[in-house]
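> I would like the atomic coordinates for the input below:
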Amino acid sequence: MRILLYRGDGQIEPWARDFAAALPHAETVAWEEGASTPWGPYDYAVLWSPCPALLDTLAQVKAVFLMGAGVDAILKFGDLLPPVPLIRLGDAGMAEQMAEYVAHAVLRYYRRFDEHEQQARQGIWRPLPPRDKSAFTVGVLGMGKLGMPVLRTLRQLGFPVRGWSRTPKDAPGVDCYAGMAALDDFLAGTRVLVSMLPLTPQTNNLLDRARLARLPQGAYLINVARGAQVAEPDLLALIRAGHLAGATLDVFRNEPLPAPHPFWGEPRISITPHIAALTIREEAVRQIAAKIALLERGETVADLVDRNRGY
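The predicted structure follows:
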């Protein structure tokens, strides 16, 4: 068995080492653009953020495994992408991290820690009154493998929670909304909005000025999905106009976030460098190796990407 490995950031050596240990009977080959990489055929490809030069090679494999839960970095090639099965990671330790990140961001705004931090920088000692948790509804866009653990965590913390999904879902203790026709009502009752949707043509710029303005006065945005879902100039304008209280952003349309970007200078926007849920390499390798074993036995695997839906 031959397995092709590729990462757009070049950080492939640890993955090659772990795959060699997990699949000692397989030959793992690190593919590098422009390098004298041994040519195929390959049985499987494991990659992240592929380059166009790799596409022809992918046509030879039985399946392509992705080193993360997101699929937009490969689906962007559209019809140029060979019609082979695409398999994303399941949880692989990301759900717990995502729940921790979102819970921290929600609590920071709810408990007014952001305001107390600002006062402390000015040398001001002034306790701020507590907020009413019963009126502090948190809405999560996306009720999938990462969205549901976030909703459960927030519910355990005592927040009223609501979830929105493309198709109807049912979850205990969650006020559920589905479909574009229900999106405005979902937003209108949401004090903190958490975006966890995959990036598709339908979700690109989903949170533009009109939709962000549907949020109540003083609402807050947390984006841990993809930066392209938010119209960044619209978000900034609504924060500076006082309609939105601020935002915690882990993802951006262009990453790394460029130095002159106005988000850097806006104190009501908290920025982290796409770290809300990092892939745990050891768990990812174990998961991919197990799925390869299933495929080799002719069995089906979970987390197959639906190209029509975009995730």
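
> When you work out contacts or count neighbours from here on, use the C-alpha atoms and nothing else.
Fine.

> Can you give me the buried ones in the strand or helix carrying Leu151?
With elements taken from DSSP states H and E, the one containing Leu151 is helix 147-156. By neighbour count with 16 or more other C-alpha atoms under 10 Å, helix 147-156 contains the buried residues 147-155.

> same check, this time on stretch 98-118
98-103, 105-106, 109-110, 112, 114, 116.

> which ones among those residues are found in helices?
Per DSSP state H, helices hold the following members of the buried residues of stretch 98-118: 98-103, 105-106, 109-110, 114, 116.

> so can I have TSV of the residues you listed showing distance to Ala210?
Listed next are those as TSV, based on distance: C-alpha to C-alpha, whole Å:
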residue	distance to Ala210
Met98	27
Ala99	28
Glu100	30
Tyr101	27
Val102	24
Ala103	27
Ala105	24
Val106	23
Tyr109	23
Tyr110	25
Asp114	26
His116	31
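
> Just the closest of the residues you listed to Glu296, please.
Proximity to Glu296 was ranked across these by C-alpha to C-alpha; first place goes to Met98, at 32.3 Å.

> Does the closest one touch His274 like I think?
No: Met98 is beyond contact range of His274, at 11.2 Å (criterion: C-alpha atoms under 8 Å).

> residues bridging contact with those two, i.e. touching both?
Val224 (C-alpha atoms under 8 Å, 6 or more residues apart in numbering).

> so what's Gly218 up against?
Contacts of Gly218 by C-alpha under 8 Å, 6+ apart are 191, 242-245.

> nearest to Arg281, of these?
Taking the contacts of Gly218 together and measuring to Arg281 by C-alpha to C-alpha, the closest member is Arg191, at 35.1 Å.

> can you count the residues close to the closest residue to that closest one other than its chain neighbours?
Closest residue in space to Arg191, ignoring its immediate chain neighbours: Ala219 at 4.7 Å, by C-alpha to C-alpha, 6 or more residues apart in numbering. Using other C-alpha atoms under 10 Å, the number of residues around Ala219 comes to 27.

> Pro41 too?
Neighbours of Pro41 (other C-alpha under 10 Å): 15.

> now the other sequence, so there's something to compare against:
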Amino acid sequence: MAVLLSTKAHTMQDWKAALLAVDPALDVRLFPDVGDIAEIEAAVVWTAHDMMELRRYPNLRVIVSMGAGVDHLFRPPGPPPGVPVARLLDMRLTQGMTEWVLLNVLRFHRQDPEYRDQQARKVWHELPAPETSARRIGMLGLGELGADATRALMALGFPVMGWSRRPKTMAGVETFHGQDGLMAMAARSDMLVCLLPLTPETRGVIDARLLGAMKPGGYLLNSARGGHMVGADVLAALDSGHLAGAALDVFEPEPLPADSAFWTHPKVILTPHAASITIPSSAAPQVVENIHRARAGQALINLVDFSAGY
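Here you go, the predicted structure:
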């Protein structure tokens, strides 16, 4: 029985090598060179793979998504009925996301855009020192990624609040939930960081109403999914000055069209969905473990709950 691997072309060989390093006996086939479809028992895929294609494989036992987000799996027609799906929760993937959050929180907190502007204009001027304990951060999402980033921010002395769709508790964090809680947290936030899973309930959550509830001169960081943002509302908040800046790693659609105003907006720090990239050598053991579990009829690690959306 064989494993189908489908991801970005330039990483395909790295992923194959990482999987074989864990289990040299695996028969790994690189899409589209599938061979006999009846021999495919596991599919390790990323966002561009067509779910309809997977419905052709009669003996498919498991699908592993090569990242923490699984919204791509919900696109019609969705994965084959009855085939379990696992996602990746990898230490280095989580660490990479936390690094991106820290980088951009500190970038704005320590007035780096202002100092870079002064440098370009050859202005020697000391700005007032920022006070970390007074910079209140609202974290949208307290899952694996949001919780890790929250702990790192708190270790630096930032007061962090957290919002989730359902009630959650976290030591040292004031938590909110539901629509009323969302607005209440935004009203007290100097920065909003979005690390939510994308579901029908969270699509478009970063809109004019949410941004308008924030303190004037706040900052937005989004490295979750582009579908969380209403792009026109974010741009309007930046143009009006209500938002002082934004660090954005994700957009809808992707790649970001060349004529998008986000590319050249002076208040936007933009990266191409690269906040945290899955490292094959780190993630491969978990992928192979789930393949072995599926073969043995055992419960999967990080099984996707389709009723919850992640």
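
> Any idea what the TM-score comes out to?
Scored by TM-score structural alignment, normalised by the length of the second structure, the superposition of the two chains gives a TM-score of 0.94; 309 aligned residues with a C-alpha RMSD of 1.8 Å.

> residue farthest from the centroid of the second structure?
Trp124 (37.9 Å; C-alpha atoms, centre = their mean).

> List the contacts of that one.
Counted by C-alpha under 8 Å, 6+ apart, Trp124 of the second structure has contacts Gln118.

> Distance of it relative to Pro197 of the second structure?
Applying C-alpha to C-alpha, to the nearest Å, the value for Trp124 of the second structure to Pro197 of the second structure is 43 Å.

> And for Arg209 of the second structure?
Distance of Arg209 of the second structure to Pro197 of the second structure, computed by C-alpha to C-alpha: 20 Å.

> between those two, which one's more packed in?
Applying other C-alpha under 10 Å to Arg209 of the second structure and Pro197 shows that Pro197 carries more neighbours, namely 23 against 12.

> and that one, that one's in a helix?
No: counting by DSSP: H, G, I helix; E, B strand; the rest coil, Pro197 of the second structure is not part of a helix but coil.

> Please identify which helix or strand holds Gly163 of the first structure.
In this structure, Gly163 of the first structure sits in strand 161-165 according to DSSP H and E.

> Show me what that strand is packed against.
strand 138-141, helix 147-156, strand 174-178, helix 183-188 (3 or more C-alpha pairs under 8 Å, 6 or more residues apart in numbering; DSSP states H and E).

> can you do 7 Å?
Taking 3 or more C-alpha pairs under 7 Å, 6 or more residues apart in numbering; DSSP states H and E as contact, the helices and strands that strand 161-165 of the first structure lies on are strand 138-141, strand 174-178.

> could I get the ones you listed as a markdown table with distance to Pro85 of the first structure?
Listed next are these as a markdown table, based on distance: least, C-alpha to C-alpha, whole Å:
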| stretch | distance to Pro85 of the first structure |
| --- | --- |
| strand 138-141 | 27 |
| strand 174-178 | 28 |
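
> Please identify the most buried of those.
strand 138-141 (a mean of 26; mean count of other C-alpha atoms under 10 Å).

> Name the residues that touch it?
147, 159-165, 190-197 (C-alpha atoms under 7 Å, 6 or more residues apart in numbering).

> Spatially central residue for the first structure, please.
Centre-nearest of the first structure using C-alpha atoms, centre = their mean is Ala225, 3.5 Å out.

> And for the nearest residue to it once chain neighbours are set aside, the neighbour number?
Leaving aside its sequence neighbours, Ala225 of the first structure sits nearest to Met196 (C-alpha to C-alpha, 6+ apart; 4.6 Å). By other C-alpha under 10 Å, the residues close to Met196 of the first structure number 22.

> didn't Met196 of the first structure look like it was pressed against Gly227?
No: at 10.7 Å, Met196 of the first structure does not count as touching Gly227 under the criterion of C-alpha atoms under 7 Å.

> what about Trp15 of the second structure, is that helix, strand or coil?
Going by three-state DSSP: Trp15 of the second structure is helix.

> That one contacts Thr278, doesn't it?
No: assessed by C-alpha under 7 Å, Trp15 of the second structure is found out of contact with Thr278, at 10.1 Å.

> Pick out whichever of the two has more residues nearby.
Neighbours were counted for Trp15 of the second structure and for Thr278 using other C-alpha under 10 Å; Trp15 has more, 23 against 20.

> And Ala171 of the first structure? What does it align with in the second structure?
Matched to the second structure by TM-score structural alignment, Ala171 of the first structure sits across from Met170.

> Check the gap between its match and Ala147 of the second structure for me.
On the measure of C-alpha to C-alpha, Met170 of the second structure and Ala147 of the second structure end up 8 Å apart.

> What residues of stretch 17-26 of the second structure count as buried?
For stretch 17-26 of the second structure, the buried set under the neighbour-count rule, 16+ other C-alpha under 10 Å, comprises 17-20, 22, 26.
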